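J.: Prediction below, plus the sequence it came from.
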Amino acid sequence: MLIPVEEHLARILNTVHELTPTRTALDHALGCVLATDIRSRVSLPGFDNSAMDGYAVYSSDVADASSQAPVQLPVEGDIAAGDTTHHRLRAGRTFRIMTGAPVPIGADAIVPVEQTDAGVKSVSIYEGVPHGRHVRPQGEDVGEGTIVLRRGTRLSARHIALAAAVGHGELSVIPTPRVVVISTGDELITPGQVPGFGQVVDSNGPMIAAVARELDVVASRVGGVADDEETVLRTLRAQLGRADAIITTGGVSMGAYDAVKAVLTRLGTVQFDRVAMQPGKPQGFGTIGEHNTPVFTLPGNPVSALVSFHAFVAPALRLMAGRPAFESAPLEAQAAQAWPSPSGKLQFARVALEHDSDGLKARSAGGQGSHVLGSLAEADGFALVPPHITRVEIGDRLLVMPLGSAATSRRGGADWYGRAWCGTEVSE
């Protein structure tokens, strides 16, 4: 019996959970999600400072300055950025000051050097400035104690800069999931080797590890695991201690030598289903070990494995990382050619995308067999053809799951797959 795609995904998303927060140094926080609000420990700026290279003055001393009647002031000295001396300015005098330097006590404005003769011992000022001009007051940007970053923020370089500036050297974050990818099969050989008769290069392991890293998770892989139950069991147990999630490829169909399925059937809560999708029908998911580590078992055919990762594994890993399960917005495209689709299954058709005067168009990227890698490399995305559609016609509107550089827009938290699964209209 086939189960709907959304049913298999719902079981996965109802099982996985956000990883336990940990404290990490700023240098290792990029891409992580904040576990707590961050408050500023200081004011920004921390002191009144100059926004210009120029002269610190009492604005009243230069109010009447003009090019015809310049005001001359003696220069008390220089204040450079990084000067920690508490200078005090007397009325009728000035300090030469650099951008970012502390404004001396008493001064209430900065005359830009361009409005002067740039004197060193004394200066002629050709234009007055009002009170507060070119002074960055203490706390203008951020006040001490202010919440500057909210829980749930996914940290980018600019967030890390702000956290550092307000006094934090480490943050409490949801850690990046550690994923181990295990490729099984007696026929597999290491990439870079030339296969002999009956041998196949392990492309699934590098592919799934790479697409996991595209999600900003930590991925490692174990390749060439023999189709032997004892070997599979030993490998799984060895990886449990270093993985927040395990992904296997191969060994989950109905074959006589499907060791992964045989082993995992006896462990934890792993359940194997036949999912109403093309490609990717044989799927397995559950938890094993004392920490209930999620295990995703993907088909061995490379296209099936990649489709399965995007449909099921990626949303789960995002949730584990504290992110929305769905982040990439769907693309809407018109079919530029016709193709058949299996009745009762959600088809993930490999398509190439192109723009013309009528908008975005999708055409088949080539052979649609689950083993065909050539068309996969040419694809910009997977067109989602609902289960009740048996043939896509030219001009039909489609939702497209973008891949790689095509996945440019964001709409966090939106379960956009559901519209295709249920066969609803593309436009809302």
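T.: Perfect, thanks for sending it. Numbers count the residues shown, from 1 in each chain.
J.: C-alpha only now, for contacts and for neighbours.
T.: Noted.
J.: Quick one: the helices in this protein, in order.
T.: 5-13, 157-165, 204-213, 229-240, 259-264, 302-308, 314-320, 373-378, 417-421 (DSSP state H).
J.: Residue 44: which of those is closest?
T.: helix 157-165 (7.9 Å; Cα to Cα).
J.: before we move on, back to that, could you dump the helices of the chain into CSV with mean neighbour count added?
T.: Shown next, in CSV, are the helices of the chain (neighbours: other Cα atoms under 10 Å):
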stretch, mean neighbour count
helix 5-13, 16
helix 157-165, 16
helix 204-213, 20
helix 229-240, 16
helix 259-264, 22
helix 302-308, 24
helix 314-320, 23
helix 373-378, 16
helix 417-421, 17
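J.: Export these as TSV, with columns for distance to residue 28.
T.: Formatted as TSV, these follow (distance: least, Cα to Cα, whole Å):
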stretch	distance to residue 28
helix 5-13	27
helix 157-165	10
helix 204-213	15
helix 229-240	23
helix 259-264	34
helix 302-308	28
helix 314-320	18
helix 373-378	32
helix 417-421	32
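J.: what's the closest of these to residue 339?
T.: Nearest of the helices of the chain (Cα to Cα): helix 373-378, 14.9 Å.
J.: Pasting the second one now:
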Amino acid sequence: MEDDENVRGVGFKEFTRLSAALKEWLKACCVKVGSERVKVDEAVNRFSFTEVVSPVDIPPFNRSAVDGYAVRGEDLQDASPLNPIGLKVKGMVPVEGPANLEVNAGEAVEVTTGSPIPRGADAVIMLEQVKRVGDEAQVSSTVKPFENIILKGEDYSVGEVVLRRGIRITPIEVGVLKVMGFEEVEVACKPRVAIGATGGEVVGSVKDVQGFQVVDFNRPTLIALLKEVGGEPVDIGILGDEVEHISKKIQEALDWCDLVVLTGGASVGLRDVTVAAVKTLKDSRLIAHGLNIRPGMPTGLWTVRGKPVATLPGHPAAAVMSFLNLVKPMMYHLMDAVWEEPFQVQATLTRRIASPPGVRSYVRVQVKRSGGELKAEPVMVHGASMISSLAKANGVLEVPEDVEGYEAGDRVKVTLIKPVTRGRVGNEENL
């Protein structure tokens, strides 16, 4: 890549492939965030830092999987509808126990779902297969050994891995850990990420607008995205368009943050000063500037003092797509977390879309259910500066470099960025 000063105001002369740029950026990063212990109840959406194994057997005893009678299978070898076998019912074991009864030859003990299995029994016959006559259970079918019994440790056994390193902890894992007696769990620390916007035309709120200024969309959006990914965003504000001031703010942020993300001034125009500001920093290293993606071509990837720095375009759609494609993977890398594939659906494209050869395009689409199938409607707006293309879209259609578009009616794979909705709950047609 040519020196930035030689291409400012001229345009990019070459582009780096997205996959190559990301790979090199991750490789150049020398930062890991470490770990902390948190209460299990507060661990939802955090990433496990160590492998967790079960200290107990679950269930801790053999238990019944159905309502019925605990029996000895050998007593029922000859049972059939024409030859029911009578067993003496000697009592009942409730779900909370205790299992202080013993099943001997010719006997049965009534149990409910979850009841501990009494001594001597090796199977449970379902209630529906038994005719109760007084204190006798007449059984008309055979049973296999351990039929309808959940064995001790069948769910989890001592030493079995229940949480792999780097996995996102969901409410299900919270429940599993609590059942096993864990009160705390070791998780990756949240990466501290400095978020700043550049540009003299950008202000923080509508009430601050004067003349032709615009309200900052990118900063609050990226802060929210960082929280969703698992980061701790640090808002360093709107930095203006003075190279020296921007450089100073980046330098300060690098002292206490793990990653710096700036939006605006990222291209090669005469007023795109963000790149120039990063270049003035000691130990700055350019990984890539100018990627073969649309939107997001002007994105720049750097390391400064071994810490990752991203300069994202000021256009909202470009900033968001660059975040999802580059900053989000870097966040997982910092936490040493396992990458989670985004949720994708197959949909029928409603309109033809084109993509330049050699460019990976990300087309915002609206996925709707129509006539029993999912359809993807391209959000038709002009330019990456339109925030409505993000607000109206609930999915992104990726067009690879070697594909020049798709035709209407093509079945395509769409990555969802929001849920597919069908209307309010309670409407009969949505049930």
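T.: Received the coordinates, thanks. Since we're looking at a predicted model, the values are computed, not measured.
J.: ok, residue 333 of structure 1 - contacts?
T.: 359-362, 397-400 (Cα atoms under 8 Å, 6 or more residues apart in numbering).
J.: scratch that, residue 31 of structure 1
T.: Here residue 31 of structure 1 is in contact with 154-156, 176, 216 (Cα under 8 Å, 6+ apart).
J.: Same check on residue 147 of structure 2?
T.: 122-125.
J.: can you rerun that using 10 Å?
T.: Contacts for residue 147 of structure 2 were tallied using Cα atoms under 10 Å, 6 or more residues apart in numbering; they are 64-65, 73, 122-126.
J.: Okay, the nearest residue to residue 162 of structure 1 once chain neighbours are set aside and residue 160 of structure 1: tell me how far apart.
T.: Once flanking residues are discounted, residue 162 of structure 1 sits nearest to residue 148: 7.9 Å by Cα to Cα, 6 or more residues apart in numbering. Between residue 148 of structure 1 and residue 160 of structure 1 the distance is 11 Å, computed by Cα to Cα, to the nearest Å.
J.: same deal with residue 403 of structure 1?
T.: Taking Cα to Cα, one finds residue 403 of structure 1 at 28 Å from residue 160 of structure 1.
J.: what's the answer for residue 256 of structure 1, then?
T.: 52 Å.
J.: Next: residue 91 of structure 1.
T.: For residue 91 of structure 1 relative to residue 160 of structure 1 (Cα to Cα), the value is 42 Å.
J.: Residue 272 of structure 1 now?
T.: Residue 272 of structure 1 is 42 Å from residue 160 of structure 1, by Cα to Cα.
J.: wait, what's in contact with residue 240 of structure 2?
T.: Counted by Cα under 10 Å, 6+ apart, residue 240 of structure 2 has contacts 196-203, 246, 264-265, 273-274.
J.: Residue 237 of structure 2: which of these is nearest?
T.: After measuring the contacts of residue 240 of structure 2 against residue 237 of structure 2 - Cα to Cα - the closest member comes out as residue 196, at 5.2 Å.
J.: hey, which strand is longest across structure 1?
T.: As assigned by DSSP state E, the longest strand anywhere in structure 1 is strand 346-356.
J.: tell me how far that one is from the chain's mean position?
T.: From the chain centre to the centre of strand 346-356 of structure 1 is a distance of 24 Å (Cα atoms, centre = their mean, to the nearest Å).
J.: Stretch 282-290 of structure 2 now?
T.: Distance, centroid of stretch 282-290 of structure 2 to centroid of chain: 29 Å (Cα atoms, centre = their mean).
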